[in-house]
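# My questions are about this predicted structure, shown below with the sequence.
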Amino acid sequence: MITRSALIAAVMWAESAIAQSDPASAARAAVAQLEQATVSLQQAESARDRVRALTGTIQAYEAGLVAMRDGLRKAATREAQLSRQLQAREGEISRLLGVLQTIGTASPPVLLLHPAGALGSARSGMILAEVTPALQGRADQLRSDLQEVQTLRMLQKNAASTLQEGLAGVQQARADLSKAVANRTDLPRRFTEDPVRTAILISSVETLDGFASGLSQISGSPIPPSDAEIDEQKGEVALPVQGLLLHRAGEADAAGVVRSGILVATRPRALVTAPTAATIRYRGPLLDLGNVVILEPQRDTLFVLSGLAEVFGDTGQVVPAGAPVGLMGGEIPEIGAILSLSGDGAGAERSETLYIEVREDGRPVDPETWFRTDKDG
């Protein structure tokens, strides 16, 4: 005979620690993001300002791919959690099914009989009436968990094609953006660079300090002073790339080198944009810094971005906030590698690094006095 306490104990389940967000919903939302980015890419073809349209499209793709990876990671974690819970509760599930089957198949006279007579039968009926809803509730929860496992596995199975389409879309958008920037003629020009003067300056300096202090020499005529003023944006400027802060100013990097700027880990081929409206004071290879873009958002202030694979725009142009200034390097991982990385959440997919240095009145200052670095993109 099953006592009341034993029966209740048989149907008590350990509550699972579930994240606030629903992994399945998050993955579906990411798919919708990527689909919308595809629509935006098609619309960008006829947009009046193709550069702006394609920049927004690439950022939408990047955000959608990040959300997709995050959604898949949560889905994989949730699916593994549910699978472990179901395996650990196999015994309880069997007992639950047995009890439900007994209740469902026993004839009414058997249910009403009790060795203690009518009073015992009444008490047994009261206990059964109290316990049956709990049994049904646990059975419903089990059914829901099994359905969630199936849904999560299906999402992960279909993720490869979704990621493939998203990666193809963003690659096309990047190629289109490079062409659109090259054909752009609507930006104001503050000065015209003299390639010979620039080459002489580069050959005569050995440090970024030296190059930055000689920037006025790269034009054949005096460079008009900037009348822009952005001091009120200090501390609120968004990073020019989606990424994760890797090293702060003054911290040694993996090679033990201490720099005045910050290092941001990004995904391969990430888009780099102008954080504010600014003049391009220089763009191209420089010393051992790789491709560099130096922006002047206001007088005596420089944003130095280095480590790019491609740089956009021309020296002397004044670009609006959010304008594309380059792309990070690296190789896009294969679909299998992306799905594998999605399962661990270790951030290993951020293989590229962008170095950001801010200079005021000829001296480097902590970039975090300008940029918000508390959020992962």
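Now that the structure is in, tell me what you want to look at. Not measured: the values here are computed from a predicted model.
# from here on, contacts and neighbour counts on C-alpha atoms
Will do.
# I'd like the distance between Pro188 and Ala88.
Separation of Pro188 from Ala88 (CA to CA, to the nearest Å) stands at 67 Å.
# Leu239 contacts Arg372, correct?
Yes - using CA atoms under 8 Å, Leu239 is in contact with Arg372, at 6.6 Å.
# Mind checking which of these two has more residues around it?
The residue with more neighbours, out of Leu239 and Arg372, is Leu239; 24 against 14, by other CA atoms under 10 Å.
# Then that one would be within a strand, right?
No - with DSSP: H, G, I helix; E, B strand; the rest coil as the criterion, Leu239 is assigned coil and is not in a strand.
# For it, which non-adjacent residue is closest in space?
Leaving aside its chain neighbours, Leu239 sits nearest to Phe371 (6.0 Å; criterion: CA to CA, 6 or more residues apart in numbering).
# Now do that neighbour: how many residues are near it, please.
Other residues near Phe371 come to 19 when the count uses other CA under 10 Å.
# List the residues that contact it.
Each residue near Phe371 by CA atoms under 8 Å, 6 or more residues apart in numbering is listed here: 234-239.
# The structure to be compared is supplied as follows:
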Amino acid sequence: MKRILAVTALCVWASSGLAQTADPAADARAAAERLSRASELLDSAESARNRVKALSETVRAYEDGLQAMREGLRRAAIREQTLSRELQSREDEVAQFLGVLMGMGGTPAPVLLLHPSGPVGTARSGMIMAEVAPALDARAQDLRDKLEEVTVLRALQQSAANKLQDGLTGAQQARTALSQAIADRTDLPRRFNEDRVKTALLIASTETLEGFASGLSQIAVDEVPGSLPGISGRKGQLPMPVQGSILRRAGESDAAGISRPGIVLATRPNALVTTPAAATVRYRGPLLDYGNVIILEPQAGILVVLAGLDVVYGDIGQVLPGGSPVGLMGGPETGNDVLYTGDGAETGARQTETLYVELRENNTPVDPLEWFMTDKDN
């Protein structure tokens, strides 16, 4: 009877397996390496000839690395929780299997090899055991692998907080260095000088963004004639000014029922905002209820309005190269990311900031998505 029970238990246990998934631990380690490379970029940026460009790339590298680290850790936590639950759900089955093995171990080998029905039954049970043994070995190895993976994932999550904190600190250092490099920059050309009095009068007399945009030419003094090369040929190909996702499209109402002709992008705190193309800075500073605003002119008759920044870079009248930093989003200066705990909680640094993007042609708003590239990340 013990022989029969043992064969039955082994067949059931060997035929059942846990689902296989990708390796989230490897993704988290790769993200950690990206953060390490970002740290190396920060060190080399200090001596770079174009420090603004180098530091901009460093900030973006930190942003990419931190996002990859958060996602890798989130997947690692989910994987660890899934494995733990599956292993826990099989505790009774494994205990029963071990009990059968212990019972078999207490039976003398000659008796164990015999079957109650005689030689034919003994031969049949031996054939069954021969078929079950390879599957049993594979099942046992699978169990050992998953127990080892749980151990690795738990150790990975324990060490992740320090790595994330180092990344956050490095990113903040890169942003600070970038702000200083921009303040020290003196090599950008100017298309015009600002008449501060006229700027103040325009702001005071303006009630709408349309009215303000129509009066921007009044604040320019000694403007160089002509225009930049322009972006007409790049329609639909301009990069988004910030990494994020589309929260509201043009014309969609917000919670207060207010609709605007631009789009709203949800971004992470302190995200770097860049100009999508070479452009003249027409205005920068607070405006109406938009918060901090920068208005860029990539070509005559086209304005790109970016609103909701915490820090704004650039001076009115300057010509910025494409991809130049124009500001940072708001958010805490530093802070610990909250790791995924396995109960559905978010991994920290969610997209809590919003950037408003409006594009105007001849002072008429158009859908910005006609000009910008969008993909699964935007």
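Cool, the structure landed. It should be emphasised that the depicted structure is a prediction, and the values quoted were computed from it without experimental measurement.
# TM value for the aligned chains?
Once superposed, the chains reach a TM-score of 0.92 (TM-score structural alignment, normalised by the length of the first structure), with 375 aligned residues with a CA RMSD of 2.3 Å.
# ranking the contacts of Phe371 of the first structure by neighbours, who comes first?
Most surrounded of the contacts of Phe371 of the first structure: other CA under 10 Å gives Leu239, at 24 neighbours.
# What lines up with that one in the second structure?
Counting by TM-score structural alignment, Leu239 of the first structure corresponds to Met240 in the second structure.
# What of Met12 of the first structure?
When the second structure is aligned by TM-score structural alignment, Met12 of the first structure is paired with Ser15.
# my guess is that match contacts Pro134, does it?
No - with contacts counted by CA under 8 Å, Ser15 of the second structure stays clear of Pro134, the gap being 10.6 Å.
# returning to what we had before: now the residue nearest to Leu239 of the first structure: how far from Gln242 of the first structure?
Using CA to CA, Phe371 of the first structure is found at 13 Å from Gln242 of the first structure.
# Next: Arg350 of the first structure.
Using CA to CA, Arg350 of the first structure is found at 10 Å from Gln242 of the first structure.
# How about Leu339 of the first structure?
20 Å.
# got the contact list for the match of Leu239 of the first structure?
Going by CA under 8 Å, 6+ apart, the list of residues near Met240 of the second structure reads 276, 372-374, 378.
# And the strands in the second structure, which stretches?
Along the second structure, counting by DSSP state E, strands occupy 193-194, 220-221, 244-248, 263-267, 272-274, 279-286, 292-299, 302-309, 311-312, 319-320, 325-328, 353-361, 364-366.
# Ok, which of those comes nearest Thr82 of the second structure?
Closest approach to Thr82 of the second structure among those (CA to CA): strand 244-248, 28.7 Å.
# Mean distance of that closest one to its aligned residues in the first structure, please.
Mean deviation of strand 244-248 of the second structure relative to the first structure after superposition (mean CA distance after the TM-score superposition for the first structure): 1.0 Å.
# could you say what helices and strands that strand packs with?
Applying 3 or more CA pairs under 8 Å, 6 or more residues apart in numbering; DSSP states H and E, one finds that strand 244-248 of the second structure contacts strand 263-267.
# For the strand it packs on, name the packing helices and strands.
Against strand 263-267 of the second structure (3+ CA pairs under 8 Å, 6+ apart) you get strand 244-248, strand 353-361.
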